[in-house]
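A.B. asks: sharing a model prediction with you, sequence too.
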Amino acid sequence: MAAEDKPEYTTGEKWRRAGLIVRGCKRSLAGENVDLSDIDSKLDRIDDQARKRAAKKK
C-alpha cells in the first residue's frame, strides 16, 4: 500500500485495527498452520470503509 493510498482512520477504526492485529499475533503464536484469512478480511473491510469515507469527503 503506497503512502498516498493510506486512508485516514477514525479513532474507532484505529482501536478495531489494533485489536485485530493483536488477535492475529496471538493466533500466530499458536503455530505456522493457523488460518488468519478472517482477520485479514476484517482489516481489509476497515480499510475499504476509510477509503470510501475519504473519497466522499473530497
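C.D. replies: That came through, no problem.
A.B. asks: C-alpha only now, for contacts and for neighbours.
C.D. replies: Noted.
A.B. asks: who are the neighbours in contact with the residue nearest in space to the middle of the chain?
C.D. replies: Central residue check for the chain by Cα atoms, centre = their mean: the C-alpha nearest the mean position is that of residue 43, 2.6 Å away. Taking Cα atoms under 8 Å, 6 or more residues apart in numbering, we find residue 43 in contact with 17, 20.
A.B. asks: presented hereafter is structure B, for comparison with structure A:
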Amino acid sequence: MSSNQQPRLTAGEKAQLAWYVARMAKRGIADDRQYGGRVDQSDLQRKFDRVIEQARKREERARKGK
C-alpha cells in the first residue's frame, strides 16, 4: 500500500472520523474569520490523524499475519 492511500476503516473508525469532522465543522462555523481565524482545530486534526494511523498499523499487522 502506498503511503498516500487510505486504509480500510472499520465501522467504529468511520464513526470516530465522522464525529471529528462534524466537530471541526462546528468550530469552523463558530469562527467568524474576521480577525484571521482564532479557532484552533489542531487538537481535532491530531485525533483524526491518529485514527488514520492506527488503521494503517492494523492493516499492516493483518497483512503480515497472512
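C.D. replies: Done, it's in. A quick note: this is a predicted structure, and the numbers were derived from the prediction, not measured.
A.B. asks: what's the residue nearest to the centre of the first structure aligned with over in the second structure?
C.D. replies: Aligning on TM-score structural alignment places residue 43 of the first structure opposite residue 48 in the second structure.
A.B. asks: give me the buried positions along the host helix or strand of that match.
C.D. replies: If you go by DSSP states H and E, residue 48 of the second structure is part of helix 42-65. Applying a neighbour-count criterion of 16 or more other Cα atoms under 10 Å, one finds 44, 48, 51, 52, 55, 56, 59 buried in helix 42-65 of the second structure.
A.B. asks: roughly how far does the match of residue 43 of the first structure sit from residue 63 of the second structure?
C.D. replies: Residue 48 of the second structure sits 23 Å away from residue 63 of the second structure, going by Cα to Cα, to the nearest Å.
A.B. asks: how deep is residue 17 of the second structure tucked in, by neighbour count?
C.D. replies: 20 (other Cα atoms under 10 Å).
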